[in-house]
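[1] attaching a predicted model along with its sequence, questions to come.
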Amino acid sequence: MTTPPALPRRRGRRPAWAGRNYVLLTAAAIATNLGSHGALIAAAFAVIENGGDAGDVGLVAAARTVPLVLFLLVGGAVADRLPRHRVMVAANALNCVSQAAFAVLVLSGDAVLWQMMVLTALGGAGQAFFNPAAEGMLLSSVTGEQASRAFALFRMAMHGAAIGGAALGGAMIAAIGPGWVLAVDAAMFAVAGALRAFLDVSHIAPRPPGGGLLSDMREGWTEVRTRPWLWAIVAQFSVVVAVVGAAEGVYGPLVARDELGGARPWGLALAAFGAGTVLGALLMMRWKPRRLLLAGSLCVFPLAAPSAALAVPLSVEWLALVMLVSGVAIEVFGVTWMTALHQEIPEDMLSRVSSYDWFGSVAMLPVATALAGPAENAMGRGPALWTCSALVLLVTALVLLVPDVRNLRHRPTGAATAGSTGSTGSTGPGESVEPAGPGEFVEPAGQPAERPASS
């Protein structure tokens, strides 16, 4: 009897790890990134067009950051207590309403500074609850074997949308004004919230009642402090994010204005960084380093290069190349970090741990940007930039002294055990604890919070 030929694989079929949740959340993240990155530019131009100066733009930006920092830890506790998709939808609804009101004020021509600050602060509060819930949603749902690939593909889509959103937003501001860009962002939040409302969370076990938000926050802190690799990298990035943010957010535009010919070269450099993040995500679709955090931490060293390039300063072409390489490097770190969290952190702790991670990353940023001007006045712009570069190198070298950072290995068979609270993630140097049954998650999802975050 002749054996019938095997049927060809149907073209366009999703891979096994790209389940319904993953598709919904990726589509929602693309929508919000398209809107939000244009809206960031639109908010600054809205302030300027209403008679504001650089200080007013800074006040509106700070109004978003302050509630983000204040409510992150509460947001993490809430997201581990309630169904995470409901927290995400509620945060998207708040962002939609606040951006719609902001758009109406700008389009009416009656916006005043305090109103813009209040509406922006509401958006920051929404983001504080969204970020831990979103990251926990992803980490609890992606399969262990394909986790790094899922994270990389999601981040590639997210960064691509961010680049497109910034370019489209800039064009729309020039053509029809910032108010309409803010209105589009509000609509994108509505679309994203609707998509996230259809998430399936049946694979997440019901959480027993706890002892209150403060107790939940203490449990999250215990989870962080008992894992040396976790608190060491959170502490490292509190410095890295702060000094890189000051260098590229404050000094970069000034160097471009004074040395490189204006805003266009700096825009090219930032575009090169964005392209690097996409290339880095493509790389991580194929590369699975065995020592996750060692590979990721080594890729933090190139983040010192942009500050050094601005200190010289290098020509536009070389600066763009440096930014491209740093974009690739930070994406390698991002995927390895997400994979480590997915592998080592118990499911019921994911959002609380994520909130401490986010808190560490953003808490020092307002301080660093506020001190950037006085530091330049005290030591000069060049020495200030060299100091930023040196701090990145120093804290990254220090974090490599932590044995668990060097030795934590990729475990392709599953995620952390739900009952393993307080584990350091290793039985000895570099030996990871194997999962025990309930820690293995099989329903793919996808929503890592971004740096910078997008709701």
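    Received the coordinates, thanks. Numbers count the residues shown, from 1 in each chain.

[2] can we go C-alpha only for contacts and neighbour counts from here?
    Noted.

[3] tell me the contacts of the spatially closest residue to residue 187 that is not a sequence neighbour?
    Distance criterion Cα to Cα, 6 or more residues apart in numbering; nearest residue to residue 187, sequence neighbours excluded, is residue 96 at 6.8 Å. Under the criterion of Cα atoms under 8 Å, 6 or more residues apart in numbering, the neighbours of residue 96 are 185, 186, 187, 188, 189, 190.

[4] ok, and here's another one to check against it:
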Amino acid sequence: MHSYRRDLDMLRDRRFTLLLAARTISVLGSSFAPVALAFGILALPGATATTLSVVLAAEALPTVAFMLVGGVIADRLPRHRVMMAGETINAGAFFCLAAMLLTGWTPLPALVAAAAISGIAIAILFPALTGIIPDVVPADRLQTANALLGLGANISRVAGLVLGGATVVLLGGGWALVVSGAMFAVAAVLVAALRLTPAQRSASERHSVLADLRDGWREFISRQWLWVVVAQFSVLVMAVQAAHGVLGPLMAKEHLGGAAAWSAILAGEAIGMIGGVFVALRLRPRRPILVATLLTPPTALPYLLLGLGAPLWMIIIGAVVMGVCFDIFGVLWSTTMQREIPADSLSRVSSYDALGSLMFGPIGLLLAGPLAILTGPKPALLGCAAIVVLASLAALLSPEVRRLRAPAPAEGDGVASH
């Protein structure tokens, strides 16, 4: 219990508390989006699974395309200002999407444009978020900080999914998107209160953008454990995007009762992620990347159960398992990156991480709709589960994935494992 109290002492730090509040509220807003977008678009006259695929891909493609630019920006400028810009742009995009759904003026090009703006905002925001944590907390508290940020985010996911599902059912997807936009705006105000000086970025500002990208690439490619797991996730995320973005909601609509059922599955995943936080706070594996990679095959469980036509309660349990595994993976992965990669290039390296991990996601989204029409959602979901497992097992062939060791934890700072 003493160790958990020591973890919570971080909440006395003003800058970390501001970052935690901003991230928690931002995730609360984004948790409304999956249900609101999926069922709001599927409810449009003449909309099909392919329509949903196109809109979601329109968000995912700019995220991939602008991710490297976002990394360079976040290594050059104070990261709190970059995050503020990303949250503000995202708020504007979601207000536009909400206005279209509420007024009934929903031409596909306009929906695609608003979704694309949101994708650009994510590309700006993500590398800054990864890089800002070592700017705010000391090196020996990185895993605790990542876990606490995860705890706030996961609580928000549970609350947002439950409230978002209820809002969609009672009022429609448009109002849920209004809430999302408001939350992003509040997050922008909170993160604006952080103070990171421009001097912290001065070394990066002396280089050209191309030189910055080359330096970031050298840092990225020199670490086998890093690029192997990123390659794993490029395939895994393709399957997850297809299943989570299109196939899962389609199965819920056709066989499980609609938005409420899909919200329950997503809430189960978020509850699992909350449980994973408490494990991640105490777990200090000596081989963090090996442990993290071993946790990825079980994340296929909800897709397997959906594809087999399992009852809703069983799928929710599978989603809980997925959430636990993904959360522990995320904390171990972020902490290892923050320890192993120099701070002045961390955002650029994280942008290569995100670019590689997300680059096939739009393909999964674009293929999911036509595949669901061609084969039905159940076989497609079983295929997604198989892809997740095979990609995860392939990553374990890397010697560095299996052998990379973390520094020994300080006394009382968690439980070490081999």
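    Nice, I can see it. In this text, all values refer to a predicted model and were calculated from it rather than measured experimentally.

[5] and the residue nearest to residue 187 of structure 1, helix, strand or coil?
    Three-state secondary structure (criterion: DSSP: H, G, I helix; E, B strand; the rest coil) places residue 96 of structure 1 in helix.

[6] equivalent analysis for residue 289 of structure 1, please.
    Using three-state DSSP, the secondary structure recorded for residue 289 of structure 1 is coil.

[7] okay, now whichever residue in structure 2 pairs up with it: neighbour count?
    Alignment note (TM-score structural alignment): residue 289 of structure 1 maps to residue 285 of structure 2. By the other Cα atoms under 10 Å criterion, the neighbourhood of residue 285 of structure 2 contains 22 residues.

[8] hmm, residue 406 of structure 1 is touching residue 291, no?
    Yes: contact status for residue 406 of structure 1 versus residue 291: in contact at 7.0 Å, counting by Cα atoms under 8 Å.

[9] picking that back up, what subset of the contacts of residue 96 of structure 1 is buried?
    Of the members of the contacts of residue 96 of structure 1, the ones counted as buried by neighbours, 16 or more other Cα atoms under 10 Å, are 185, 186, 187, 188, 189, 190.

[10] from those, which land in helices?
    Judged by DSSP state H, the subset of these located in helices is 185, 186, 187, 188, 189, 190.

[11] which one is the second one nearest to, not counting chain neighbours?
    Meaning residue 186 of structure 1. For residue 186 of structure 1, the closest residue by Cα to Cα, 6+ apart turns out to be residue 96, at 4.4 Å.

[12] from residue 103 of structure 1, how far off is that neighbour?
    Here the criterion is Cα to Cα, to the nearest Å. By it, residue 96 of structure 1 lies 10 Å from residue 103 of structure 1.

[13] what of residue 407 of structure 1?
    With distances taken as Cα to Cα, residue 407 of structure 1 is found 50 Å from residue 103 of structure 1.

[14] tell me which of those two has more neighbours.
    Neighbour tally, residue 407 of structure 1 and residue 103, criterion other Cα under 10 Å: the higher count belongs to residue 103, 27 against 21.

[15] following the helix or strand where that one lies, which helix or strand comes up?
    Using DSSP states H and E, the element containing residue 103 of structure 1 is helix 84-108. Taking DSSP H and E as the definition, the helix or strand that follows helix 84-108 of structure 1 towards the C-terminus is helix 113-139.

[16] quick check: angle from that following helix to helix 84-108?
    An angle of 150 degrees separates the directions of helix 113-139 of structure 1 and helix 84-108 when computed by axes from the mean of the first three to the mean of the last three Cα atoms, to 10 degrees.
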